[in-house]
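Peer 1: what follows is a predicted structure for the sequence shown.
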Amino acid sequence: MSKFSPCLWFDGKVEEAADFYVDAFEQGAIKQTDYYVDSEHQPKGSILTISLTLAGQEFILLNGGPEFKFTPAISFYVECETEEQIDQLWKKLSQEGNVLMEYGEYPFSSKFGWVADRYGVSWQLVLAGRPQSIAPAFLFTKEQSGKAEEAMNQWISIFGDGNVEYVQKNPDGTISQALFTMHGQPFRVMDGGAVDHDFTFTMATSFYVYCKDQEEIDRLWDAVTAKGKEWPCGWMEDEYGVCWQTVTSDMEKLFDNSDPDRAYRVMQELYKMKKIDIAALRAAYEKKE
């Protein structure tokens, strides 16, 4: 299992979006669908999340409601192997979408384009001549502009097992483009510079962080929220406005809705929490009525 998985917050149409992405990517597959077991946030029985894989990367699509909207502050950088592959992917993702950088030739690649798809999720496509891969890309704008390098180094320090692979700087010392890895997964950061962007990070795009135990959850929670914010249900916002969610490998079992009453107990326990308490969730799971 990968350490990090992007979580995309949708206002309905989550099933439609999952089908759209699986169709767009050659290596796309739906893994699991989970449903609401109460009616506090969405109608009982409606879809809660759909997990899928695209080019080997897990994505979680969350049916959360209208509170948050996607912005280009977080996009997904897709390296494509062949011209046919990138042409087809661009055609599908740009249909009914909003082109942010025209698809064509650039100094760094013979084919590149940046598009927000019909749901608002942003994708950067580049012809790289390597097997298709996806890397989250963070664009630091507004008051966060100029902090890309600082954030990259901080994330590596907090989440561990990281390495800076490549850095290209602007004349003023800000980051034009940087590539780094954490736990073997690629990430990119950029500074917005002098461009007057009207967007920044939102909770519409967050990242699952799979933790091995309560000790790791506690450590990450303290480090990320030290200058950030605590949110319910294991969500934590760092000082740059990027959101992360602590989850464990057995949460899939704990929230299994094959037993609706048990799933309801566990979900009600989760709603009481900010930082995840694995023991409390397991106690709710094992409780006998």
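Peer 2: Right, received. Where do you want to start?

Peer 1: use CA for all of it now, contacts and neighbours both
Peer 2: Will do.

Peer 1: what's the burial count for the nearest residue in space to Ser122 that is not next to it in sequence?
Peer 2: Ranked by C-alpha to C-alpha, 6 or more residues apart in numbering and with sequence neighbours excluded, the top spatial neighbour of Ser122 is Ala116, at 4.1 Å. Other residues near Ala116 come to 23 when the count uses other C-alpha atoms under 10 Å.

Peer 1: comparison target, given below:
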Amino acid sequence: MSDKIIPCLWFDKQAEEAAKFYVSLLPDSRIDKVHRAPDDYPAGKQGDVLMVEFTLAGQSYTALNGGPYFTPNEAVSLQIMCDDQAEVDRLWGALSAVPESEQCGWVKDRYGFSWQIVPKRMNELLGDPDPSRSQRAFKAMMGMKKLDIAALEAAAHGA
């Protein structure tokens, strides 16, 4: 894995709290370094947490306490590819904080960031060489909030 491109997540003042929460959810995740502001800045005071470097499932990220000037939106989301329904259910329960934002495997967390909680099997079904199977799985997915692997499989099979 290369650390040439590192996503930076903008927070008002919750960068450290959010990073700790995110790393608690996935293996191969950790807080790497917490940087404190060397001086006062528009969003905080000297000594406040300014930036948190963290690793999430092996990928480097930065969380920045930049103040209330920008907020996350759905134009960018974080996608987690899940091995099974238990992982989908666990991550959905942990991350979903805005039920009215849920659709087609998407959730919004308590910090305003959008996540796609996707079973790996979904991509396999959407890429099925039989277009009718793929279409049925797609239509089933479009009617779901949290993705249900068994229901997607049943739809693909025409049940």
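Peer 2: Thanks, I have the structure now. Nothing here was measured: the structure is a model prediction, and the numbers come from that model.

Peer 1: what segments of the second structure are helices?
Peer 2: 15-23, 85-95, 120-126, 131-142, 149-156 (DSSP state H).

Peer 1: in the first structure, what residue corresponds to Ser29 of the second structure?
Peer 2: Using TM-score structural alignment, the partner of Ser29 of the second structure in the first structure is Gly162.

Peer 1: can you get me a residue count around that match?
Peer 2: As a burial measure, Gly162 of the first structure scores 19 neighbours (other C-alpha under 10 Å).

Peer 1: dump the residue contacts of it.
Peer 2: Gly162 of the first structure makes contacts with 156, 180-184, as judged by C-alpha atoms under 8 Å, 6 or more residues apart in numbering.

Peer 1: can you get me a residue count around the residue lying closest to it once chain neighbours are set aside?
Peer 2: Spatial nearest neighbour of Gly162 of the first structure, excluding adjacent residues (C-alpha to C-alpha, 6+ apart): Met182 at 4.1 Å. Neighbour count for Met182 of the first structure, taken as other C-alpha under 10 Å: 18.

Peer 1: wait, isn't Trp90 of the first structure in contact with Trp123?
Peer 2: No: if you go by C-alpha atoms under 8 Å, Trp90 of the first structure and Trp123 don't touch, sitting 9.2 Å apart.

Peer 1: contacts only, for the aligned partner of the residue nearest to Gly162 of the first structure in the second structure.
Peer 2: Mapped onto the second structure by TM-score structural alignment, Met182 of the first structure lines up with Leu56. Listed by C-alpha under 8 Å, 6+ apart, the contact set of Leu56 of the second structure reads 22-23, 26-30.

Peer 1: of the residues you listed, which are reproduced in the first structure?
Peer 2: Using both residues aligned by TM-score structural alignment, their matches' C-alpha atoms under 8 Å, the first structure keeps these contacts from these: 23, 26-30.

Peer 1: may I ask which of the contacts of Gly162 of the first structure has the most neighbours?
Peer 2: Most neighbours among the contacts of Gly162 of the first structure, by other C-alpha under 10 Å: Phe180, with 20 neighbours.

Peer 1: let me know the distance separating Ala86 of the second structure from Val118 of the second structure.
Peer 2: Ala86 of the second structure sits 12 Å away from Val118 of the second structure when distances are taken as C-alpha to C-alpha, to the nearest Å.

Peer 1: follow-up on the earlier one: ok, Trp90 and Trp123 of the first structure, which is more surrounded?
Peer 2: Taking other C-alpha under 10 Å, Trp90 of the first structure and Trp123 do not tie; Trp123 has more neighbours (26 against 22).

Peer 1: what do we get in the second structure for the more buried one?
Peer 2: Match for Trp123 of the first structure (TM-score structural alignment): no aligned residue.

Peer 1: surely Trp123 of the first structure is in a strand?
Peer 2: Yes: residue state for Trp123 of the first structure (DSSP: H, G, I helix; E, B strand; the rest coil) corresponds to a strand.

Peer 1: mind listing what the closest residue to it other than its chain neighbours touches?
Peer 2: What sits nearest to Trp123 of the first structure in space, not counting adjacent residues and going by C-alpha to C-alpha, 6+ apart, is Phe76, at 4.7 Å. Counting by C-alpha under 8 Å, 6+ apart, Phe76 of the first structure touches 122-124, 134-137.

Peer 1: check Lys227 of the first structure too.
Peer 2: 238-239.

Peer 1: how much space between Lys91 of the first structure and Val115 of the first structure?
Peer 2: 10 Å.

Peer 1: and those two? Which one has more around it.
Peer 2: The residue with more neighbours, out of Lys91 of the first structure and Val115, is Val115; 25 against 12, by other C-alpha under 10 Å.

Peer 1: state the helix or strand in which the more buried one lies.
Peer 2: strand 109-116 (DSSP states H and E).

Peer 1: can you pull out the strands in the stretch 101-250 of the first structure?
Peer 2: 109-116, 122-127, 133-140, 162-169, 175-182, 185-191, 205-211, 229-230, 235-237, 243-248 (DSSP state E, counting those that start in this stretch).

Peer 1: could you export those strands as CSV, including distance to Met273 of the first structure?
Peer 2: Below are the strands of the stretch 101-250 of the first structure laid out as CSV (distance: least, C-alpha to C-alpha, whole Å):
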stretch, distance to Met273 of the first structure
strand 109-116, 34
strand 122-127, 31
strand 133-140, 28
strand 162-169, 30
strand 175-182, 27
strand 185-191, 29
strand 205-211, 17
strand 229-230, 10
strand 235-237, 10
strand 243-248, 12
